[in-house]
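Colleague: have a look at this prediction, sequence included:
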Amino acid sequence: MSLFLAVQIIGIYVAIQISAFEVIPVAETVPAVKGFLLMFAAATALFLVLIKFFKRRLGFMKVLMAFIIFVGSETVFSVIFSELTALLLALSLVVIRFTYPTILVQNVSLILALAGVGATIGLLFNVSTIFIILAILSVYDIIAVYKTKHMLTLFKGTLDSGVPLALIASEKLSDMGSELKKATLKTPTTKREYTFLGTGDVAFPLILAVSALRTGFSVSAFVIVGGLVGILIIHSLLIYGKGKPIPALPPLAACTMGAYLLASYFLI
């Protein structure tokens, strides 16, 4: 929960700072939804093909993660430091991530990356667009985990290659200093040492919260609270399901969208 909350708080701060100095045009709903879903489908298909035929030789995933960390963290650093300093810090973070691949470094890198990327996307999309995307991707997530199971294939492929696009939590704080390769998926019948929360499951609540800033800060804060409720539901489902993988986006989407609607009605 603390990892999720860190992304939300940093992302909201970054979005507020950016919007204070820049006027960012908001994309129209229909073209934005079509464009996003087309890119998402193409990326998913490409990853599945590469994972199927290239197995562990997934150098492209390292390039992708490096790009996400650099772009996202540079956005965060740029609201605090000069442009040159932000670039150097972002580049340093990428180097550290691949030189010292520990769970702690993985989490810090992705927290900053997701905060920056989520803030940027949230400023580009309106709430209606995000609602539609969340609804569609929630259905997709359920199908991808329970029916086709290709989401599990994607995640295991990135985990085996040492570049999981996920935040990693552990019940033991001492495990944060462990090497990333020790964070593995155990069989459902054994006790899970690590819990993985995908980047999309963390980023989309932030994207909605940032977009909700146009309605009001209190509404945005309420969306984040809704996300925390979603995290608690996911944790409960994992315990009930004895560690079996579950689609995390549906409960997060339902809670954050519900929180936005409630806040818009009662707080505005």
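Modeller: Yep, it's here. Given the structure is predicted, the values throughout are model-derived calculations rather than measurements.
Colleague: okay, CA-based contacts and neighbour counts for the rest of this
Modeller: OK.
Colleague: can you count the residues close to the nearest residue to Val127 once chain neighbours are set aside?
Modeller: Spatial nearest neighbour of Val127, excluding adjacent residues (C-alpha to C-alpha, 6 or more residues apart in numbering): Ser211 at 5.8 Å. Residues within reach of Ser211, counting by other C-alpha atoms under 10 Å, total 29.
Colleague: what of Ile268?
Modeller: Neighbour tally, Ile268, other C-alpha under 10 Å: 10.
Colleague: surely Thr158 touches Lys62?
Modeller: No. If you go by C-alpha atoms under 8 Å, Thr158 and Lys62 don't touch, sitting 9.2 Å apart.
Colleague: compare the two (neighbour count), which wins?
Modeller: Ranked by neighbour count (other C-alpha under 10 Å), Thr158 and Lys62 place Thr158 first, with 21 against 16.
Colleague: check contacts around the more buried one.
Modeller: Leu58, Met61, Pro164, Leu165 (C-alpha atoms under 8 Å, 6 or more residues apart in numbering).
Colleague: okay, and it sits in which element?
Modeller: Assessed by DSSP states H and E, Thr158 sits inside helix 150-160.
Colleague: chain center to that helix: distance?
Modeller: In terms of C-alpha atoms, centre = their mean, to the nearest Å, the centre of helix 150-160 is found 16 Å from the chain centre.
Colleague: ok now the host helix or strand of Gly116, how far from the chain's centre?
Modeller: Gly116 is part of helix 103-124, with elements assigned from DSSP H and E. Between the centre of helix 103-124 and the centre of its host chain there is 7 Å, according to C-alpha atoms, centre = their mean.
Colleague: want to compare, so here's the second one:
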Amino acid sequence: MSSEKKSIEEYKPMLAMAGIIIIVQLIALLLAAPMVAEDMRAFENPDDTSNPIIYIFVILIFTFLLLIAIKRGMQWIIQLTILLAVASTMYYVFFALLSLTGLSALANNAISMAVAAILTLLLYKFPEWYVINTIGLIIGAGASAIFGISLSIIPVVILLSLLAIYDAIAVYKTKHMIDLAEGVMDLRLPILFVMPKHMKYSFIEDSFKKNEGEEREAFFMGLGDAIMPTILVVSANVFLTDVYRIGGFINIPALGAMIGTIVGFIALTVLVMRGKPQAGLPFLNGGVILGYIAGVLIGGTPFY
């Protein structure tokens, strides 16, 4: 095998990761309208710039509690908490989608709860990588849509900027984000996307304990790396109302934000392929913000 062909093979999982981000963004854009119609906003006033501060505060508290639980060997609490969050997010996603079918509220509730419960049970009993990824797509798109319709553009930009700084500090300085990731890997929950390097890989059987110099059999990307930039994509498409939409679906600033996300991901990939853990949000959030600005300038639209 030539070195060029080998290089292409090595990058295939990362290209698949880029595809996952795009799928999350497209599904989130589709979910936005029915979620707005069902008033699924997380914040009452989308323009309130204190909303991102509240969001960051909740993340810090949740991270602190997770780290305590890991150090005390109380992984079952983490598992239960995340499974409940997964089930509730999937419920909102399916409720929003089924609301488009004209079902009664009672029937919609029953079906959405049943599907969410079945998928959560499947995740608990059989957390293979393709199950993790499928459910990750659902909750990633759902969470992105909920916060995208809940925060207008300025609060989102503030949120993404603060999260990029926090992620950089947590990975490069305090390193507690790496400790957190390693602590929850064994729980095999949809807090990350898994892209195997070969089809024989099993996420269930992976011990995650590698000797120095030994390569992992899969690439991993945190769910937040797909969710956070997508919030701006959805927000731009929802709150910039008097803007031309391509195919009636997406406006140019939102499309620019999508492209910017992928550009940021490519830059991140180049560094990740060198074998060192990287903070994803500085690249992804930076890319989506710059892409949004480029889209605004190209489309000749207001910034917010």
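Modeller: That came through, no problem. Just so you know, these numbers come straight off a predicted model, no measurement behind them.
Colleague: give me the stretch of the second structure that the helix holding Gly116 of the first structure matches.
Modeller: Under TM-score structural alignment, helix 103-124 of the first structure corresponds to residues 129-150 of the second structure.
Colleague: what's the answer for stretch 150-161 of the first structure, then?
Modeller: The aligned range for stretch 150-161 of the first structure is 176-187, by TM-score structural alignment.
Colleague: list the buried residues of the matching stretch.
Modeller: His176, Met177, Leu180, Gly183, Val184, Met185, Leu187 (16 or more other C-alpha atoms under 10 Å).
Colleague: picking that back up, give me the mean distance between the helix holding Thr158 of the first structure and the second structure.
Modeller: When the second structure is overlaid, helix 150-160 of the first structure sits 0.7 Å from its aligned residues on average, using mean C-alpha distance after the TM-score superposition for the first structure.
Colleague: next SSE after that helix?
Modeller: Following helix 150-160 of the first structure in sequence, per DSSP H and E, is strand 166-170.
Colleague: check what contacts stretch 140-152 of the first structure and list those residues.
Modeller: Counting by C-alpha under 8 Å, 6+ apart, residues outside stretch 140-152 of the first structure touching it are Leu48, Pro245, Ile246, Pro247, Ala248, Leu249, Pro250.
Colleague: so what corresponds to the fourth one in the second structure?
Modeller: Pro247 of the first structure maps onto Ala279 in the second structure, with residues paired by TM-score structural alignment.
Colleague: you'd agree its match is in a strand?
Modeller: No. In this structure, Ala279 of the second structure is coil, not part of a strand, as judged by DSSP: H, G, I helix; E, B strand; the rest coil.
Colleague: which residues touch it?
Modeller: Counting by C-alpha under 8 Å, 6+ apart, Ala279 of the second structure has contacts Asp167, Ala168, Val171, Tyr172.
Colleague: for ChimeraX, write the select line for the buried members of these.
Modeller: Command for ChimeraX that selects the buried part of the contacts of Ala279 of the second structure, burial taken from 16+ other C-alpha under 10 Å:
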select :167,168,171
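Colleague: quick one: map the residue nearest to Val127 of the first structure onto the second structure.
Modeller: By TM-score structural alignment, Ser211 of the first structure lines up with Ser235.
Colleague: helices of the stretch 1-150 of the first structure, start to end?
Modeller: 2-21, 29-54, 59-78, 83-99, 103-124, 127-142, 150-160 (DSSP state H, counting those that start in this stretch).
Colleague: correct me if wrong: Ser161 of the second structure contacts Leu284.
Modeller: No. Counting by C-alpha under 8 Å, Ser161 of the second structure sits too far from Leu284 to count as a contact (10.5 Å).
Colleague: number of residues surrounding the corresponding residue of the second structure for Gly200 of the first structure?
Modeller: In the second structure, Gly200 of the first structure lines up with Gly224, judged by TM-score structural alignment. By the criterion of other C-alpha under 10 Å, Gly224 of the second structure has 17 neighbours.
Colleague: name the helix or strand for Gly224 of the second structure, please.
Modeller: Applying DSSP H and E, one finds Gly224 of the second structure within helix 223-239.
Colleague: same for that helix, what does it pack against?
Modeller: helix 3-37, helix 129-150, helix 153-168, strand 192-196, strand 250-251, helix 252-272, helix 281-299 (3 or more C-alpha pairs under 8 Å, 6 or more residues apart in numbering; DSSP states H and E).
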